[in-house]
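Engineer: next one to model:
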Amino acid sequence: MTPVAVATLTRRADFLAANRGRRQPTAGFVLIVHPRGDGNPTMRVGFTVTKKIGGAVVRNRMKRRFRALARELVPQHGLAGADHVIIGRQGGIERPIDDLRRELTRALTKLAR
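Structural biologist: Predicted coordinates:
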């Protein structure tokens, strides 16, 4: 199996389009997976953490954790040709990284079916 490239979502229109995808809520985040249907096998990943979660320091720390997990898990368990958006939830910053890893693996495999 050849590795599939992983890119980052940056445009607002891409996030809005991905919002129509399937959702898998967990204790630390909500994962949305939306197949693009454009024939491009590249997986794209985006991260969102709102101001309700905390200040800039807290939000950036949460996004750093999500980026590290996505680099590790999305190439193996993600859906090729789809956009993956991770939305941080209130309890996500206090959760141990191993719990988040387990939750992301479970959510990706469930939505890839």
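Engineer: C-alpha only now, for contacts and for neighbours.
Structural biologist: Noted.
Engineer: can you give me the helices for the chain?
Structural biologist: 12-18, 56-77, 97-112 (DSSP state H).
Engineer: distance of the most centrally placed residue in the chain relative to residue 13?
Structural biologist: Among the residues of the chain, the one closest to the centroid is residue 86, at 3.2 Å (C-alpha atoms, centre = their mean). From residue 86 across to residue 13, the span is 16 Å (C-alpha to C-alpha, to the nearest Å).
Engineer: related to what we said a few turns ago, just list the residues touching the residue nearest to the centre of the chain, thanks.
Structural biologist: By C-alpha atoms under 8 Å, 6 or more residues apart in numbering, residue 86 lies in contact with 29-32, 45-48, 66.
Engineer: I'd like the structure of this one too, to check against the first:
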Amino acid sequence: MKLPRMKKRRDFLRAAQRGKRAARPGLVIQALPGTDGPMRLGFTVTKKVGNAVVRNRTKRRLREAARLVLGDSPPAGWDIVLIGRDDTRSRPFTQLQGDLRGALKQTGVTTPGGSGGSS
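Structural biologist: I've put the predicted structure just below:
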């Protein structure tokens, strides 16, 4: 299932300024509660991580982890930004999913059933 995306810079900035933040070895999450409508996801990776090829590969890993963890029935009313780190690329995928679940729990985003997707 394709998850709704954040694409406008102002949405990313609003999540960074007002949202809750949690850091894990594989990623950083910024979650802004109380938005209208469905949950929206944004992905970003800074140039410190690497060149365009590396950054795009990192974002693909984050997108897939988010799809598996949040895909079946995402919690409504959240804007969530996932920020890739150096370790995002090399971290084992199951640990990356665990990082995402832990960060979601820390910021108060509840995944339905508490287990996340495993499809």
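Engineer: can you give me the TM-score here?
Structural biologist: The TM-score (TM-score structural alignment, normalised by the length of the first structure) is 0.85; 107 aligned residues with a C-alpha RMSD of 1.9 Å.
Engineer: to which residue of the first structure is residue 13 of the second structure aligned?
Structural biologist: Per TM-score structural alignment, the equivalent position to residue 13 of the second structure in the first structure is residue 16.
Engineer: now for its match: which residues touch it?
Structural biologist: No contacts exist for residue 16 of the first structure under C-alpha under 8 Å, 6+ apart.
Engineer: doesn't residue 90 make contact with residue 28 of the first structure?
Structural biologist: Yes - in this structure, residue 28 of the first structure is within contact of residue 90 by C-alpha atoms under 8 Å, at 7.1 Å.
Engineer: neighbour count winner among those two?
Structural biologist: residue 28 (21 against 14; other C-alpha atoms under 10 Å).
Engineer: ok, and the closest non-adjacent residue to that one?
Structural biologist: Once flanking residues are discounted, residue 28 of the first structure sits nearest to residue 92: 3.7 Å by C-alpha to C-alpha, 6 or more residues apart in numbering.
Engineer: please name the residues that touch the one you found.
Structural biologist: Here residue 92 of the first structure is in contact with 27-29, 62, 100 (C-alpha under 8 Å, 6+ apart).
Engineer: counterpart of it in the second structure?
Structural biologist: In the second structure, residue 92 of the first structure lands on residue 88 (TM-score structural alignment).
Engineer: before we move on, what about residue 80 of the first structure?
Structural biologist: Residue 80 of the first structure maps onto residue 76 in the second structure, by TM-score structural alignment.
Engineer: give the contact list for its match.
Structural biologist: Residue 76 of the second structure touches 37-39, counting by C-alpha under 8 Å, 6+ apart.
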